[in-house]
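[1] Predicted model and sequence below, questions to follow.
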Amino acid sequence: MGVSLKDVAQLAGVSVKTVSNVVNNFPHITPATRARVQRAIDDLGYRPNMTARHLRKGRTGIIALAVPELGNPYFAEVAGAVIDAAARHEHTVLLDHTAGLRENEVLVSQGFRSHVIDGLLLSPIELESEDLLARPAGPPMVLLGEREYDAPYDHIAIDNVAAARAAVRHLLALGRRRIAFIGARRESARQPAHQRLRGWREEITASGAVPQESLVVATDGYGRRDGASAMAALLDRGERPDALFAYNDTVAIGAMRLLAERGLRVPEDVAVVGFDDIEESRYGAVSLTTVAPDKAAIAALAVECLVERIAAPASAEPPAPRRIHPGYELVVRESTGNLPVRHRRGRGA
């Protein structure tokens, strides 16, 4: 049998109600009483029954996190941070994998598993604004990721244009002038790849140069193979860059492998910057300079927004949708020829 509130109350010499007030951090408990109850809790090893607590409020204590690809290191790291953040709010996380397919994202956003969750964190790739506007009433939802939407939901995303400009500014400061961009997409301009490409263009233009569109390569995906294939295509058509800004770290790592196979050195021949600061970027034969989104802040802000909306009374006027920009850093490593250093950027909403 587990330890009950009654057991704690008997040991502390107080009422069950007093123990409940201490456990729920209610005010108006004297410090001496609170300390006596806490000692009893510690001595008995009491743990609140979170399931019962949530059920009394008509909730399950479960939130869902839906991401495009759990095998992608960035999403795996964000998922871990979300689980940690949710635990601090006494919630369990149900993970869902959409494969980045619109039909799956629509299914998840419009109520799939809504009977078992209190709220949804969704990181979409192909979902459109009209899909979100057509969403029926259901559990609260918060959006993650850099794709832009005109929809009434909280959205947690770093400023992709500013982050991309910081990456390209670093390469320009090194004297690089033929800076390629790998990872462009052919779809909607709301995609994060287009925002990062926009940052590439804006920073090169601001330097007084003309962006060389022949150095832009679109990819079908964002994995290592895509990066290697894109770099091979660039070199095969005679477009030798002296620097590369890749859509993400896995694309950059694939491109770096191809450069090595072609006898080109990083950073001596081609300096490389990625995006995401996945763990792998720190431990390659040549460590990767990268834009590092604050994943812990992204997770914490997303969970806080969702928990706030879950807890809001149905009769209350909900807060206006928020667009929150967590911070990021440019982490300089060996792939651009410098000793490790961090340049902070982009904090705030």
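    It's in. This structure is a prediction, so every number in the text was calculated from the model and none was measured.

[2] From now on I want contacts and neighbour counts done on CA atoms only, so please keep to that.
    Fine.

[3] now the strands for this structure?
    Counting by DSSP state E, the chain forms strands over residues 62-67, 92-97, 119-122, 141-144, 154-156, 179-184, 216-218, 243-246, 271-275, 289-293, 323-324, 328-332, 341-345, given from the N-terminal end onward.

[4] Comparison target, given below:
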Amino acid sequence: MVEGHRSPPTMSDVAAVAGVSKKTVSNVLAGYEHVSARTHDRVMAAVEQLGYELNVSARNFRSGRSRVLGLALPELRQAYFAELADAVIRAAGALGYTVLVEQTASGEREPDAITRMREHSIDGIIYSPLAVRPGDAPALDVKFPLVVLGEPVEDSDATFITMSNADAFRDATEHLVRAGRSSIAFVGADPDGPVRTAEERLRGYRSALDAHDLPFRPELVVSTPLWHRADGAEAATRLLAGGRAVDAVVCCNDALALGAMSALQLAGRSVPGDVAVVGFDDIEESAYSTPALTTVSADLDRVAATAVDMLVGQLERGEAAVAGVVRSPHRLVVRASSVDGARTD
């Protein structure tokens, strides 16, 4: 050893300074609850005195856990998923976990991401897909902690966290009806057939029309390949080009709504004067658009915290996985895009 160079202190060094066994030091550093306050303080004082640094990697290897959670989502360029990732990372960090993010919208089957992520050293996965289809059930029935953010599928015992999409979309549509709108377009139907989230939101839309004796007009249901701004703008342009009388548009997410609102304004339609617009998700940008966008909020922070806590509960507290659905509350955030003079957030 070069003169003047000291090797890093070891757990044995801490034990010697504290006057306890190496096992006691290990118990203190692992957070073992049956250690007296006096012993705990002596060990921690020795740790500070020596500048001892716990080898977290070695501890995790011995415990069989990495303290890393996986988050599989379609894409980060969509504001909703970026904000979801931020919320999950903050919730996990507060509990001492790191998050590995995987983007799934790559042309492969989305559920395959679950298998790919398990190739890494992760303890559990939060899976937020574009759509969960009935054929995905086998991929969701895994032997490790998994929470799915989305509508449940039959024949799956996975844990699903979702809001009541039908109720939320009914509230959004009824808000427009109460504001005096009667020719309300629905933007975001799936062109390839029913997908649970879009299907549930369409069901809520139809329910609101039925409750107010308004006819359901299939020509006002506009499908989009994706839920991006460009798709919303194209959908609004199609509505106008078709000569359809529309005085409101309710969209399956905020990106569609922001795109639709832009296209309407470029075409000379005032919002909300000529056409009211409502979105879904309450992304940060929705409060700062012109006009500010009325939208449905699911409280992403609450959803993220619930998902992380459910995983950590299985990993650290021995809790059983919750098979079935956990419903997250929603609320309608009314802004200026749907009501003249509405208060903005």
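    Looks like it arrived, so ask away. Quick caveat, the model's predicted, so the values are computed rather than measured.

[5] against structure 2, where does stretch 290-303 of structure 1 fall?
    Mapped onto structure 2 using TM-score structural alignment, stretch 290-303 of structure 1 spans residues 295-308.

[6] Please identify the nearest residue in space to the residue most central in space within structure 2, excluding sequence neighbours.
    For structure 2, the residue whose C-alpha lies nearest the mean C-alpha position (C-alpha atoms, centre = their mean) is Leu84; its distance is 4.1 Å. When the adjacent residues along the chain are set aside, Leu84 of structure 2 lies closest to Leu300, with 6.2 Å between them (C-alpha to C-alpha, 6 or more residues apart in numbering).

[7] what do you get for Ser109 of structure 1?
    For Ser109 of structure 1, ignoring the flanking residues on the chain, the nearest one in space by C-alpha to C-alpha, 6+ apart is Arg135 at 7.0 Å.

[8] Please apply the same query to Val3 of structure 1.
    If the residues on either side of it in the chain are set aside, Val3 of structure 1 comes closest to Tyr46, at 5.5 Å by C-alpha to C-alpha, 6+ apart.

[9] now swap in Arg282 of structure 1 and tell me
    Distances taken as C-alpha to C-alpha, 6+ apart put Leu288 closest to Arg282 of structure 1, at 6.2 Å, once the chain neighbours are dropped.

[10] which residues does the aligned partner of Pro267 of structure 1 in structure 2 contact?
    Residue correspondence to structure 2 (TM-score structural alignment): Pro267 of structure 1 is matched to Pro272. By C-alpha atoms under 8 Å, 6 or more residues apart in numbering, the contact set of Pro272 of structure 2 is Ala336, Ser337, Ser338, Val339, Asp340.

[11] go on, Asn248 of structure 1?
    Applying C-alpha under 8 Å, 6+ apart to Asn248 of structure 1 gives the contacts Gly183, Tyr222, Gly274, Phe275, Asp276.

[12] Tell me the one among those nearest to Asn104 of structure 1.
    The shortest distance between Asn104 of structure 1 and any of these, using C-alpha to C-alpha, involves Tyr222 and amounts to 19.0 Å.

[13] shouldn't the closest one be in contact with Ala252?
    No. With contact defined as C-alpha atoms under 8 Å, Tyr222 of structure 1 does not count as touching Ala252 (9.5 Å).
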